[in-house]
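Visitor: This is the structure alone, sequence omitted:
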């Protein structure tokens, strides 16, 4: 009982009251209430202290890239702060290259033109020599030419961007391409080479005994080639314009005119030897970019380690889910069939295979092609991994510095390689080399199909002298490839699937976006009205 009296005496002193419960039940109730009060107060204080010390915030990012991509937390960088100055992009210096770079770039054009002039003076006295080089080429230059023909600037920009953004899984197509070349050596070449074809469509007539079918297939092939020339010419000019002060349209005319002239005057001999030069420049430029990039990061082991952390080395994803972006099985089949069609039936490949002295030389040429194929795509994939490792945790695309993954290499060259005189110019020359080689090969192939499949169906050309025949072939080379460039085509394609009212609305939005200097992605175009309204209010 003394303990109970002491307890209630303490209660009176604390709460300042003289009333003490007399009954046991009242005292028990009061004691329980006081105990609950103490427990609740202690729990509240403990939780409050815990929240103040360690706030319960769900952090969903662990890098600057993650911070930029998340939408839950608002963030900003104070102007002129150290962080702001660190990530600030000097756009004026970023898009300029030096005099040394322009010299390297110009040297590519000069050497290409000189090879065309030399080839034009050396021979080309008949259509057979102009289109096939009298079937006397050695395997190595033809293999290099064939490799260059299918590794364009689109490969250097598109595949590196794919590796940078999504990893090496897409690179499995190289294995499928190698298998398609092996298939060509053992199953396609023994059938096509003995026929001594100039145009692949000659096989159509021999197989189906139909000149009309041969003409139809030839026209379809020419139409496809003309459209392909436009895209081959337009795609690299975007990258070239981003690192130089020359506009896209100017590049279209420069590349188109140079390529048309040396193809017209030099024939297949000029095309093959300029391809050899351009492949050498492409290999040197790409290898230097990869090696210097690896050295800046700390070596190839560090590049692979960072790429592995980011999931960019995942290759053996063997599943057949059609909703996956890319898997081992699908990319392998893509490489086999897409490049199989090229090596089994494309005019460029058949023309090269039949331009060597013997079937054994043709097999040797394709075996050399396999080695070169693997080598150049290892370098291209390496460029993508180096770019990813360089910007790991600081993605230029997430920061809005670039808008497409295909721009990563041009930004990487301008941002990290500009301290080496001539290297940005060498990279530009690499893009130019890929463009010129692919374009000249398509032009020469188109001339072969036009001459053999269409012109020789008329008696005037059949009975023409060698001089007239050669003049006709050179005129056919001078088809105006500039007019088919997507620079002109793409803006008009929308007319086929949008009504006039929709086009007017889109055009008005585009003008407002340009007027207010708004940066907008294509997938955000529907939200442009709100963006324009916010800018005009401010």
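Guide: That came in fine, so what should we check first? Not measured: the values here are computed from a predicted model.

Visitor: From now on I want contacts and neighbour counts done on CA atoms only, so please keep to that.
Guide: Noted.

Visitor: Which neighbouring elements make contact with the helix or strand encompassing residue 492?
Guide: Secondary structure assigned from DSSP states H and E places residue 492 in helix 486-493. When contacts are defined as 3 or more C-alpha pairs under 8 Å, 6 or more residues apart in numbering; DSSP states H and E, helix 486-493 sits against helix 211-243.

Visitor: Tell me what angle the helix it packs on forms with helix 486-493.
Guide: 110 degrees (axes from the mean of the first three to the mean of the last three C-alpha atoms, to 10 degrees).

Visitor: what comes up buried for helix 211-243?
Guide: Residues of helix 211-243 classed as buried: 211, 214-215, 217-219, 221-222, 225-226, 228-243 (neighbour count, 16 or more other C-alpha atoms under 10 Å).

Visitor: residues of the very next helix or strand once past the helix holding residue 492 that come out buried?
Guide: From helix 486-493 onward toward the C-terminus, using DSSP H and E, the following helix or strand is helix 500-515. By neighbour count, and taking 16+ other C-alpha under 10 Å as the criterion, the buried residues in helix 500-515 are 509, 513.

Visitor: Below is structure B, check it against A:
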């Protein structure tokens, strides 16, 4: 297949990337010119609700999410849309239980909470886990779309990685959080434009939206009713709702990227409103992306590109569709690619900004105070932050090139996001929701939680999911060579389907025997890590307290010595009431 990315498309792409860079330059030389920590890391706490709400959505809706969700409905149907229910259930928990605690503290690093609640060791353990998580994820966010776009547009993945990495590093470094937030708004519009360009073009070629929906129904893509209690079923109402809640809360409740954005608004009510506004924006993009997968399926309903041999992975379907259908509209394919690039830009810039903040607050400032015996002055803090932002941008680019040589490790690298998120959520939950948890107990729980999560996430052979049916009988015009590929691919797919649906046997020459433990749905990984960390952390804390081995600075049985602002509002109110009652006795 010859790439059809022409001059108009490149002009659109270059213009949009230049606008992102110009936003960073604008905020570098306006306002306070990013000279104070409050302006550089918290946008001077002057942001309004809407841009923060959009940025919250854009921060973790990367190009992987866009192409992955579209591929999900193309291959497996629409069951994944049920995850939006978890967003609805989780938003009030994040807005009214977790957020008020962080907002009262007004700290730049969310992990400072853990030091105040437990101790410095807990803070370091959590911030190091977060840093590893985001660095690995940044590399994947850059590499995956670059690989897909190279395959179908002719844009070199080296060029794509360098362009995205350098531009987002540039405006994140010089423009601070305010530039990141405003570019997120701009880039979110492009993300929606990319998705709707796919839907509109497909609807034009199909003669409307109704034929797309009809074909999806006829080919079993419309599916919303799997209530199975079997945890090995990939997507059910239970796995999507419960697993989705843990993932959502780990991202929007206690994650540095999101909490830093929520602290950039004027007051708590505005921050809570931003979280609520994120919900419809996120769900709209989720439903639209899933429908775009159905639209692409309608176009390739009789000739699947993977069976035809045109692509190596169905993750490349969306850019392939753009090249196949948008070439007749000048600049439209460029707009689509800009949307994919923008999804990566928004995610990487968010990670660069948050990692810079965590590094300054959790590592540089404590080390400076340790060696000089005095705190790092405000006027000297901005430059190290900018240097760290630049360094993390370069690290991100390096990780992307490293990912290109890892092959199968890519899937594992994406899994690490959920594997780390569940235990970290449990760690914060132990601090926010209990008075008896102590540092040694929660660190033991965190360690065991990570061990179990990594074993489940990366151990043992994983059973590949079984896709729905695909056809290749419409590929006859491709020629005899392509039909040979089609026949071979169909045979391979039939054998694969047979192997995955047949009960495992002990015959080593035919089938792989997948352990039940490793057949669990990936949505349960974060849930298991969360529960193990929570249970082990709490029980260990009680045992250590009983044995007088707890090392917290607080005395747990004397509620008057507990800082009640470190707990969720309902528990804080109960502790205040208890303190008042105790004082009236004297």
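Guide: Thanks, I have the structure now. Since the structure is predicted, the reported quantities are computational estimates derived from the model, not experimental observations.

Visitor: re the thing from before, check the mean deviation of the helix holding residue 492 of structure 1 from structure 2.
Guide: Overlaying structure 2 shows helix 486-493 of structure 1 at a mean distance of 4.4 Å from the equivalent residues (mean C-alpha distance after the TM-score superposition for structure 1).

Visitor: For burial, what's the neighbour tally of residue 441 of structure 1?
Guide: Here the neighbour count serves as a burial measure; for residue 441 of structure 1 (other C-alpha atoms under 10 Å) it reads 27.

Visitor: Can you tell me what it aligns to in structure 2?
Guide: Per TM-score structural alignment, the equivalent position to residue 441 of structure 1 in structure 2 is residue 350.

Visitor: likewise residue 284 of structure 1?
Guide: For residue 284 of structure 1, the equivalent position in structure 2 is taken to be residue 193, counting by TM-score structural alignment.

Visitor: which element is that match on?
Guide: Here residue 193 of structure 2, judged by DSSP H and E, is contained in helix 157-206.

Visitor: Over to residue 500 of structure 2?
Guide: When secondary structure is defined using DSSP H and E, the element that contains residue 500 of structure 2 is helix 480-501.

Visitor: distance between that helix and the chain's centre?
Guide: Relative to its chain's centre, helix 480-501 of structure 2 lies at 33 Å (C-alpha atoms, centre = their mean, to the nearest Å).

Visitor: and that helix, what other elements does it pack with?
Guide: Using 3+ C-alpha pairs under 8 Å, 6+ apart as the contact criterion, the neighbours of helix 480-501 of structure 2 among helices and strands are helix 305-308.

Visitor: State the distance from the match of residue 441 of structure 1 to residue 201 of structure 2.
Guide: Computed with C-alpha to C-alpha, to the nearest Å, the distance linking residue 350 of structure 2 and residue 201 of structure 2 is 31 Å.

Visitor: again with residue 387 of structure 2
Guide: According to C-alpha to C-alpha, residue 387 of structure 2 and residue 201 of structure 2 sit 44 Å apart.

Visitor: residue contacts, the aligned partner of residue 91 of structure 2 in structure 1?
Guide: Under the alignment by TM-score structural alignment, residue 91 of structure 2 pairs with residue 181 in structure 1. Residues touching residue 181 of structure 1, when contacts are defined by C-alpha atoms under 8 Å, 6 or more residues apart in numbering, comprise 340, 343, 366, 370.

Visitor: mind checking the SS state of residue 181 of structure 1?
Guide: At residue 181 of structure 1, secondary structure determined by DSSP: H, G, I helix; E, B strand; the rest coil is helix.

Visitor: No further queries at this time; thank you.
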